[in-house]
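Q: Just a sequence and a predicted model for now, questions to come.
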Amino acid sequence: MLHSPDNLPLPLFSAAQVRELDARLIAAGTSGFELMSRAAHAIWRALRRRWPDAGGLTVLAGRGNNAGDGYLVAALALRAGWQVHVLAVGDPAQLQGDAARARDQALAAGVSIQLWEERAELRGVVLDALLGTGLQGAVREPYAQVIRLLNASGLPVLAVDIPSGLCADTGQALGDAVRAGLTVTLIGLKLGLFTGQSADFRGALQFDDLQADPALVAAQAFTAQRLVPISLPHLAARSPLVHKGQLGHVLVIGGDRGFAGAGLLAAQSALRAGAGLVSLATRGEHVSAAQARLPEVMAAGVASANQLMALGAHASVWVVGPGLGQGAWGRSLLSAAAASDAVQVWDADALNLLAQAVVQLPAGVVLTPHPGEAARLLCISSAEVQADRPAAARALAQRYQAVCVLKGAGTLIAAPDGGLWLCDRGHPAMAGAGLGDVLAGFIGALLAQGLAALPAAQLAVYLHACAGERLALQGRGLAASDLCAVIRELLQEQSACLN
């Protein structure tokens, strides 16, 4: 299986797909209890590496196979001389199959098992072996109470496979969810560990494939793929004889009154990402400032769709929407974009006007919504988008037959055929105005230089996030324009201009 530099696999699975893979491994000759034993050893190794001097372990055990993992870890810790006790949520006598066998081994090893009660003491490292990936719906009592008390304890927590209460498919907390310092996930990476609210709950992430047959894993269907450097598309190196006319012409359309900077940011980004020519169609009163700020960009004042069509006739890529506004001026320019056969990126108010059915989307457009814009396009709430970001991204790509970049924590890129890619890079310092404008211009520049819509979106999203990470080392106060120079550096590192 292809792995990334962080030693995590690229495929991301749904909970059902991981269960199917588990069943296939068992059918191929590895018993369920053997997989459980391997899981316990992997968890125990990770626990000792992270907290080598803890000396004490509390296992919170539920009623499924995660509990079985927990019981076997408890036995390993006890044999190593740690102080160990298991708090069982629900009657451990009702466990079945491999989990019951694991409980019996723990008892035979001398592990103390007590029924959970509110006064129960948590001590040492706490192993979350409560719920696992099979959770359906909101966490119910008594699990919710256990999770609340665990989160309030301040103790170090290792989650088995996934923090209890976190949806393995969407990354949303289903009511109360465990906040872990470390999650050891098993057999296959779960999509929900990389998007939605997962970053607030999973802590550090380690993976163990439990010595699964690589051929069986490779044959298992997955739901998405992670973007990592080794899987990114590349821009071709440039011929020494190349000239600007061969590197595309990006036209940025936007910058209504009060929003002049948005168009400038997109234009600056396109320039720094290597487009041969960059033009800006904006309000006439913004032209002088634009030329003073970016003399390399050909800024023009446009007042009508006809003027824009004439200006855009020579551009190969249109980036539409940064600061466009939703008034008559923006609507008029968007109507021209909808009639153009140029390759396009639609962002910001272009998406808001599309949601209002002001225009029909032309073919071949890359859409770059944030959750609020995605909600308007899908006629649902932002909360519903965030509750299942993968489904929202796929729905947008299918509805509009376009590559869709759903921005946010764990940005998702969806293709019309159902393909889904995830970027788990980025930094909270990037939470600010204008970064989406920079991304739109970046995608436009890559399109202008010959990448198709999907690879252009993948490369731009990943390097944009990495640029934010690099700048975030300086702390808060990251300005969107700061990214443009760093994008240039990263693009050179990833796709050198010359061989």
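A: That came through, no problem. Residues are numbered from 1 along each chain as shown.

Q: When you work out contacts or count neighbours from here on, use the C-alpha atoms and nothing else.
A: Fine.

Q: Quick check: Ile26 vs Gln197, distance?
A: 32 Å (CA to CA, to the nearest Å).

Q: quick one, which of the two is more surrounded?
A: Set Ile26 next to Gln197 and count neighbours by other CA atoms under 10 Å: Gln197 wins out with 20 against 15.

Q: got a list of what the residue nearest the centre of the chain touches?
A: With distances taken as CA atoms, centre = their mean, the residue of the chain nearest its centroid is Gly410 (1.8 Å). The contact partners of Gly410, taken as CA atoms under 8 Å, 6 or more residues apart in numbering, are 194-196, 422-425.

Q: Ala224 now?
A: 11-13, 191, 419-422.

Q: let's see it at 7 Å
A: 11-13, 419-422 (CA atoms under 7 Å, 6 or more residues apart in numbering).

Q: Now the buried members of the residues you listed.
A: 11-13, 420-422 (16 or more other CA atoms under 10 Å).

Q: For these, give me JSON lines that also has distance to Val359.
A: Formatted as JSON lines, the buried ones among the contacts of Ala224 follow (distance: CA to CA, whole Å):
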{"residue": "Pro11", "distance to Val359": "37"}
{"residue": "Leu12", "distance to Val359": "36"}
{"residue": "Phe13", "distance to Val359": "37"}
{"residue": "Leu420", "distance to Val359": "27"}
{"residue": "Trp421", "distance to Val359": "28"}
{"residue": "Leu422", "distance to Val359": "29"}
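
Q: now, which of these lie within strands?
A: Mapping the buried ones among the contacts of Ala224 onto strands (DSSP state E) picks out 11-12, 420-422.

Q: Please enumerate the strands of the stretch 51-200 of the chain.
A: If DSSP state E, counting those that start in this stretch is used as the criterion, the strands of the stretch 51-200 of the chain fall at 56-61, 83-88, 112-115, 125-129, 157-160, 182-186.

Q: Check it against this one:
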Amino acid sequence: MQLLLSDAQLPGHDHPLLGVATSRQLEQRLQASLPDHALIERAGLALAKLALALAPQGRMIWLLCGPGNNGGDALIAARHLQEAGRRVQVRHIGASASAPPDARHALARALAAGVPIQPGPAEIPADCELVVDGLLGLGTDRPAAGALAEAIQHINARPAGVRALAVDLPSGLHAGTGACLGDAVRADHTLCLLSLKPGLFTAEGRSRCGTIWFDALGALPDAAGPPEALLSGLAALSTWQQRHARSPSSHKGRQGDVLVLGGASGMSGAVGLAGAAALAAGAGRVYLSPLDAQGTGLPRPELMLWRAERWDDVSAWQDLTLVCGCGGGSAVTQRLPALLRAARRLVLDADALNAVAAAPALRELLALRRARGQATLLTPHPLEAARLLDCDAAAIQHARLDAARRLALRFGATVVLKGSGSVIASPAPLPPRINASGGAALATAGTGDVLAGWLGGLWAQQAAQCHDSAAGSAEQALLELACAGVAWHGLAAQGWRGPLRAADLIERMARLHR
């Protein structure tokens, strides 16, 4: 068993995330290689060991068990906990003769061992130390109802100081998407069993799972089918830093140039934040092209001003790394046709995305870029993604992996769908990534501008140092760069309590250079 993800720890390498169907196949293959009921016995023992570690005070452990194998895991854990001398109480909801064989086995063994089991939900006992959520598992695809819904409500209304441990995933959370199917348990800890599921790490998963633990129960990684996605952690950042470490002979001309277009009237701060982030990321030279000529001055003396008349000379800017849209307002629309046609590397953020979404001609220009060998990186938040896909933000949040893939394929671009568990997808046949870093501290004005600028700064360096022209290699390199930038952005906010101001975020990111 390993601690996979907590506020203080991020995964050190990528982990495959399996969808519901692939997880089921893995479970069936492993069960076929073991004696009857051996797999559920392993799961229950693993759960009992973690429960003992999380409840050291010796007070009661209260287990809520549903009718399926998720409840069976909790029943086996209750038996082991009682054998270890702990006081347990089980509430079994929905038990029936049609339960899976493993679940019936777990119930029979718990009853034979004298585990106190009562039907239905109830109030959490006053002397309870830990609640175990074994109500619903991997196959949940609709809201809980009746006694199961009531039990979820009891868990979420637990007294302060009583922690909740979810088995495999919090009840009511969709394993594949991270969407809440009605009400869902808010767990302090989740023990994910056999395989890691995408829904634990994006959408509502991050806020519902708490600290995530993982036990493969003896399953071999190569026994599973292709992953739905990869969980991307510190490896993305460290790999990028190792590959692009500066030699003693480096100079600014070898670090690439960035041009940031944005900052319409009243929004000059956005373009300044993006430019400052590109500079801090390590770009050799960074130019700002504010759309409001009367805006405030350059936010840092190292930044340079790109005057409006220079846009007339396409050869002056088409080979730079362009970041477009930060605080661009409606004024950015005028510049977009030329950028979409000519820029070799283009980061589109914020109002540039809104302008593309509103204009079919701009959508077509964006979709043509990949065929011309031009690379694009889109950084939408859910509402911007919804505009691009002609749906609403709720639909995006209910299927974040699918939304990121659709955007990447529709527009031939690498996509960073921002939010809790940001999703990074490529138009190439590569599995999408879910970023493991970050948190609520990033929910402040300007942090998206910082990310767009930082990605532009990394991309400029990569382009200056890498001459691999193969399309597949270039798209994989861009996907990896995006993963590194998003991980970097989130890691700088890790452990921060309260809102983190965007300008301070840049300085925290800069301190992570090595």
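A: Now that the structure is in, tell me what you want to look at. Since the structure is predicted, the reported quantities are computational estimates derived from the model, not experimental observations.

Q: Which of the buried ones among the contacts of Ala224 of structure 1 sits closest to Ala395 of structure 1?
A: Nearest to Ala395 of structure 1 among these: Leu420, at 11.2 Å, using CA to CA.

Q: surely the closest one meets Ile413?
A: Yes - in terms of CA atoms under 7 Å, Leu420 of structure 1 counts as a neighbour of Ile413; the distance is 5.7 Å.

Q: and Ala275 of structure 1, which of the strands of the stretch 51-200 of structure 1 is closest to it?
A: The nearest among the strands of the stretch 51-200 of structure 1, by CA to CA, is strand 182-186 at 41.9 Å.

Q: what's the matching range in structure 2 for that closest one?
A: Strand 182-186 of structure 1 corresponds to residues 189-193 in structure 2, going by TM-score structural alignment.

Q: Mean distance between that stretch and structure 1 after superposition?
A: Its matched residues in structure 1 lie on average 1.0 Å from stretch 189-193 of structure 2 after superposition (mean CA distance after the TM-score superposition for structure 1).

Q: Mind listing residues that contact that stretch?
A: Contacts of stretch 189-193 of structure 2 (CA under 7 Å, 6+ apart): 164-169, 209-217.

Q: ditto for stretch 332-340 of structure 2
A: Counting by CA under 7 Å, 6+ apart, 262, 325, 352, 355, 362, 365-366 sit against stretch 332-340 of structure 2.

Q: before we move on, what about stretch 465-481 of structure 1?
A: Contacts for stretch 465-481 of structure 1 (CA under 7 Å, 6+ apart): 265, 425-427, 429-430, 433-435, 438, 483, 486-487.

Q: sorry, back to before: most neighbours, which of the contacts of stretch 189-193 of structure 2?
A: Leu169 (33 neighbours).

Q: Would you mind finding the match for that residue in structure 1?
A: Aligned partner of Leu169 of structure 2 by TM-score structural alignment: Ile162.

Q: Report the contact partners of that match.
A: With CA under 7 Å, 6+ apart, Ile162 of structure 1 has these contacts: 132-133, 183, 185.

Q: among the strands of the stretch 51-200 of structure 1, which is the most enclosed?
A: strand 157-160 (a mean of 28; mean count of other CA atoms under 10 Å).

Q: And that strand against structure 2, how far off on average?
A: Mean for strand 157-160 of structure 1 is 1.2 Å (mean CA distance after the TM-score superposition for structure 1).

Q: Report the distance from that strand to the chain centre.
A: Centre-to-centre, strand 157-160 of structure 1 and its host chain are 21 Å apart (CA atoms, centre = their mean, to the nearest Å).

Q: got it, and stretch 289-299 of structure 1?
A: Distance, centroid of stretch 289-299 of structure 1 to centroid of chain: 35 Å (CA atoms, centre = their mean).

Q: What is the end-to-end distance of it?
A: 9 Å.

Q: what sits up against that stretch?
A: Counting by CA under 7 Å, 6+ apart, 264, 278-281, 287 sit against stretch 289-299 of structure 1.

Q: So which residues of the stretch 301-450 of structure 2 form strands?
A: 304-305, 321-324, 345-348, 375-378, 414-417, 423-425, 433-435.

Q: so how far does the third one sit from its counterpart in structure 1?
A: Yep, that's strand 345-348 of structure 2 we're talking about. Mean for strand 345-348 of structure 2 is 0.6 Å (mean CA distance after the TM-score superposition for structure 1).

Q: counterpart of that strand in structure 1, which residues?
A: Counting by TM-score structural alignment, strand 345-348 of structure 2 corresponds to residues 343-346.

Q: which non-adjacent residue is nearest the aligned partner of Val314 of structure 2 in structure 1?
A: The equivalent of Val314 of structure 2 in structure 1 is Met309 (alignment by TM-score structural alignment). Closest residue to Met309 of structure 1 apart from its sequence neighbours, by CA to CA, 6 or more residues apart in numbering: Ala336 at 6.3 Å.

Q: Lovely, talk soon.
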